[in-house]
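Asks: Here's a sequence, model it:
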Amino acid sequence: MKDHDIVIQKEKLIAAFYRELVGYYNTKNGFSTHFDAMPLEVQQALLNMSFNLGFTRLKSQYINMNAHIKKEKWADAALQSNRIGIQTQRNLYVKNLFLKAQASAKKP
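Replies: You can find the predicted model right below:
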């Protein structure tokens, strides 16, 4: 596979994940805001998790985390974002993204 083909496939994959995230994380599904209006850090955390887990598992196995996201309780979502069998650094990266969103939300 040529580099150009890899880039195209990567872009298609990211676009597919994005469509799934936008389709689920919206007010129609009980979230207080839609995906694009969430803090950038939350968007990044969810994209990272969907890449790793697949969207179906993100949606169905992280019910508590998603309940906290619905209420914009980013610190609580951070506590529920841990994935089993994933490198500690990657789990910490996602957790810290949620915590950064929480810290930013507290600023005036």
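Asks: Could you use CA atoms for every contact and neighbour count after this?
Replies: Fine.
Asks: need the longest helix for the chain.
Replies: Scanning the chain for the longest helix, with DSSP state H as the assignment, gives helix 3-24.
Asks: Now it: buried residues?
Replies: Neighbour-count burial for helix 3-24 flags 17-18, 20-21, 24 (criterion: 16 or more other C-alpha atoms under 10 Å).
Asks: And this one, please, so the two structures can be compared:
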Amino acid sequence: MSAETEASKYRATLWRKALERRGWKNLRKGFPMNFVIEYHVLYRGYLYSGRCKPLGLNSSDVMTAGSTLFLLRRTDMIQEGVWRRARDQGAETGRTARRFEL
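Replies: Below is the predicted model of the structure:
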């Protein structure tokens, strides 16, 4: 692994830990399926942020790279990710993606 890749991985870990100190949970440790959650996921140079109820997602999307369920379930494929239970369970769901350089 190159020094640049190691540095990027380290910065991603610091990013995740900073969010965990503010109450977010590590995505790799699981999340509730029947509540609306908010999430941030680093995947292939992008930060995906959104809100969803995982139980309502199409289970076949787990194998579709970049789909919401893929980002939440395929933690072996993402760089880092965090989630928290949404304060407003009736809030609008959806997601955004933006370039995120570490």
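Asks: Overlay them and tell me the TM-score.
Replies: Here the TM-score for the pair of chains, by TM-score structural alignment, normalised by the length of the second structure, is 0.35; 61 aligned residues with a C-alpha RMSD of 3.9 Å.
Asks: Just send the buried residues of helix 3-24 of the first structure back as CSV, with distance to residue 90 of the first structure too.
Replies: Formatted as CSV, those follow (distance: C-alpha to C-alpha, whole Å):
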residue, distance to residue 90 of the first structure
17, 19
18, 20
20, 22
21, 20
24, 23
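Asks: ok, the residues you listed vs residue 97 of the first structure, which is closest?
Replies: Closest approach to residue 97 of the first structure among the buried residues of helix 3-24 of the first structure (C-alpha to C-alpha): residue 21, at 16.8 Å.
Asks: mind checking how far that closest one is from residue 14 of the first structure?
Replies: Separation of residue 21 of the first structure from residue 14 of the first structure (C-alpha to C-alpha, to the nearest Å): 10 Å.
Asks: One more: residue 70 of the first structure?
Replies: On the measure of C-alpha to C-alpha, residue 70 of the first structure and residue 14 of the first structure end up 23 Å apart.
Asks: Provide a list of residues in contact with the residue nearest the centre of the first structure.
Replies: With distances taken as C-alpha atoms, centre = their mean, residue 46 lies nearest the centre of the first structure, 0.7 Å away. Applying C-alpha atoms under 8 Å, 6 or more residues apart in numbering to residue 46 of the first structure gives the contacts residue 21.
Asks: From residue 10 of the first structure, how far off is it?
Replies: In terms of C-alpha to C-alpha, residue 46 of the first structure sits 17 Å off from residue 10 of the first structure.
Asks: Could you do residue 99 of the first structure as well?
Replies: With the distance defined as C-alpha to C-alpha, residue 99 of the first structure ends up 28 Å from residue 10 of the first structure.
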